[in-house]
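Peer 1: my questions concern the predicted model and sequence given below.
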Amino acid sequence: MSLSGEQQEWAPPGVDPERPSVARVHDALLGGQENFASDRSVARRLKDAVPEVVDLVWCNRAFIGRVVDFLVREAGVKQIIDLGAGLPTVENTHEVAQFADPQARVVYVDNDPMVEPHARAILGGNPNADSITADARDVDAVLGHPAVRRLIDPARPTAILIIGVLHLFSDEEQPHALVKRYMDALPPGSHLAASNFLASDNPKAKALEIMLQATMGTGHFRDHEAVERFFDGLTLVEPGVVHFPEWHPDDRLPGPLAPWEELLVGGVARKP
């Protein structure tokens, strides 16, 4: 157990509170309560390195919301698998999807054992949504999970969301091949929504990459061409792979992006 002030922090079985997790650090950055001292320490160090990191996390949430709304309303995709979903916050994937279509189905996937029980508490018995504990790198375990088999019809178009995840995988782990395995398993009309931190000369990119590597042991920034390769064989939805604020913005962009808004790029593509 770890100590926070004078109180011990209780952790459920299978969770090491001394070891920060991406999901819980994300929760700490958003001001949530489902995190430990180790996670809050990482969050503080990230904010010291890039003070706008909290804005960046909310920008990521907004991007996911616009993507999910597009997928359900415009692309007509009613099934979504959200890989590396993290701890529930606000405007979660199932909430956005089911606001657009109450029959939309969503399965959350995360390798942090804390995510599943908290997600299910928020789902409250929602018959069209579920959460599972699995590693996104194990395609067979994810797609073969009973909850996925129950909710996701393999014959119907499905959307794979892998947003805020791919930068956790090194090139040695072959993330491009991983994405291709998911898309190869899905029928035509399925969609991929993916993102990655952008490698550049932006000082904030350098600072964040160094701090992620120092605190989490991961954080692989990629150039624009490498991010676009995640969509090989698919048809990109306009405007292609762009900075998050530039993808289907709710309002007209007021002017040039701030340096922190240039740290992430992503896009959506359809399987022909």
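Peer 2: Sure, I can see it. Quick caveat, the model's predicted, so the values are computed rather than measured.

Peer 1: contacts and neighbour counts: CA atoms only from here.
Peer 2: OK.

Peer 1: for this structure, what spans make up the helices?
Peer 2: Using DSSP state H, the helices of the chain run over residues 22-29, 37-49, 53-73, 93-100, 115-123, 139-143, 146-151, 175-184, 203-216, 224-228.

Peer 1: for Trp247, find the nearest of those helices.
Peer 2: Nearest to Trp247 among these is helix 53-73; the distance by Cα to Cα comes to 7.5 Å.

Peer 1: list the buried residues of that closest one.
Peer 2: 53-54, 56-57, 59-72 (16 or more other Cα atoms under 10 Å).

Peer 1: re the thing from before, most packed of the helices of the chain?
Peer 2: Of all these, helix 22-29 has the most neighbours on average by mean count of other Cα atoms under 10 Å, namely a mean of 23.

Peer 1: so which elements touch it?
Peer 2: helix 37-49, helix 53-73 (3 or more Cα pairs under 8 Å, 6 or more residues apart in numbering; DSSP states H and E).

Peer 1: want to compare, so here's the second one:
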Amino acid sequence: MPVPATRLPVRCPMSSATSDDSAPAYIDTTRPSIARVYDAFLGGTDNYEVDREVVRSVQEAVPEVQDLAVENRAFLIRTCRFLACQTGITQYLDCGSGLPTAENTHQVVQRVNPDSRVVYVDNDPAVLAHGRALLEENENTALVSEDIFEPEKLLQNDLVRSKLDWSEPIALLHMGTLHHYKGEVTRSRKDIMRAYIDALPSGSYVAISHFLDPEDEHSQVARKMEEKFLHSRMGSGTFSTRPELQELFNGLEMVPPYLVPCGDWRPDGPQLKEKNAAQRCIAGGVARTS
């Protein structure tokens, strides 16, 4: 399903709606799923009414909110292409991979180097079912069921240890994940990322995207979206400032253009259209370990 690398097709989230009656037994249609809500924002069909309720609620406050998902996905694609083409990285740990859509991580990097290995991590039942079906014929990919906010346990997973060579550099991807962390106040998102970073081999890369409070005239839009996300049945979606997001990289060497709105990170061409408020409220960056 080829699409331009800089933009993904987005249609109305309520078109091609999936009926709750058709949901498999392992899907809980009474509670929204982060992966399915994201799918709904991208105009996918692997979501249910409870997920679409979240989308409609946030759209009432900020109609262009779906651009958060679009910008995040386009940033993932460009980041993977950069890592595959420019760094020599051939191993990827994609945390919170979500439901398969156009241009997944393994498709981008294996187009550059077919021997690239990708381990996806998620614990959403729908993601596990769809992902394993997609990957079953690709020997260089794997999908493991772990909580991405428990890095110590995840990093000891047998498949994570065996599929990736931990004596060689690895690219760690946390795309649109950390703003959904709702864990104990005694362990911050910075602490979680430190656990991952400390485990990475020398010369590895870390890529993060996250909801952003730009602390300018668009801050009000960011906080409107945050209020809707946090008070929805999903209950997560925190917007953070640039200094707060910079802490997630724990002092690593940032790759130019550093931490910027996702659409500004190595765009594929001139940006002729001015960004809307939502597009200014998600940031991304890539950094290298020493």
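Peer 2: Done, it's in. Being a predicted model, the structure only gives us computed values, none of them experimental.

Peer 1: the helices of the first structure into a markdown table, with extra columns for distance to Leu234 of the first structure?
Peer 2: Shown next, in a markdown table, are the helices of the first structure (distance: least, Cα to Cα, whole Å):
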| stretch | distance to Leu234 of the first structure |
| --- | --- |
| helix 22-29 | 29 |
| helix 37-49 | 34 |
| helix 53-73 | 15 |
| helix 93-100 | 22 |
| helix 115-123 | 31 |
| helix 139-143 | 19 |
| helix 146-151 | 23 |
| helix 175-184 | 9 |
| helix 203-216 | 28 |
| helix 224-228 | 10 |
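
Peer 1: can you check which of those helices gets nearest to Ser4 of the first structure?
Peer 2: When the helices of the first structure are compared (using Cα to Cα), the closest one is helix 37-49, at 6.0 Å.

Peer 1: which one of the helices of the first structure lies closest to Gly84 of the first structure?
Peer 2: Closest to Gly84 of the first structure of these is helix 22-29 (Cα to Cα; 8.1 Å).

Peer 1: ok so, going back, any idea which of the helices of the first structure gets closest to Arg252 of the first structure?
Peer 2: Nearest to Arg252 of the first structure, of all the helices of the first structure, is helix 53-73, at 14.2 Å by Cα to Cα.

Peer 1: and the closest one with helix 37-49, angle?
Peer 2: Put simply, helix 53-73 of the first structure runs at 100 degrees to helix 37-49, going by axes from the mean of the first three to the mean of the last three Cα atoms, to 10 degrees.

Peer 1: quick one: helix 53-73 of the first structure aligns where in the second structure?
Peer 2: Mapped onto the second structure using TM-score structural alignment, helix 53-73 of the first structure covers residues 65-85.

Peer 1: and the contacts of that stretch?
Peer 2: The contact list for stretch 65-85 of the second structure (Cα atoms under 8 Å, 6 or more residues apart in numbering) reads 5-8, 10, 38, 41-42, 58-59, 89-90, 103-105, 108-109, 112-113, 171, 175-176, 207, 209, 225, 262-263, 265-267, 278-279, 281-282, 284, 286.

Peer 1: next: stretch 265-272 of the first structure.
Peer 2: 67, 163, 183, 187-198, 224, 227, 231, 233-237, 240-244, 247.

Peer 1: which ones among the residues you listed lie within strands?
Peer 2: 191-197, 235-236, 242-243 (DSSP state E).

Peer 1: make a ChimeraX selection of the buried ones in these.
Peer 2: Restricted to buried positions by 16+ other Cα under 10 Å, the ChimeraX selection for those reads:
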select :191,192,193,194,195,196,197,236,242,243
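
Peer 1: need the ones in strands among the contacts of stretch 265-272 of the first structure in TSV (columns: distance to Thr133 of the first structure).
Peer 2: Compiled in TSV, those are given as follows (distance: Cα to Cα, whole Å):
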residue	distance to Thr133 of the first structure
His191	23
Leu192	21
Ala193	21
Ala194	20
Ser195	22
Asn196	22
Phe197	25
Thr235	30
Leu236	30
Val242	31
His243	30
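
Peer 1: what's Ser240 of the second structure aligned with over in the first structure?
Peer 2: Ser240 of the second structure maps onto Arg222 in the first structure, with residues paired by TM-score structural alignment.

Peer 1: burial measure for the residue nearest to its match when sequence neighbours are not counted, as a count.
Peer 2: Residue nearest to Arg222 of the first structure in three dimensions, not counting chain neighbours: Ala199, with 4.8 Å by Cα to Cα, 6 or more residues apart in numbering. Applying other Cα atoms under 10 Å, we find 19 residues neighbouring Ala199 of the first structure.
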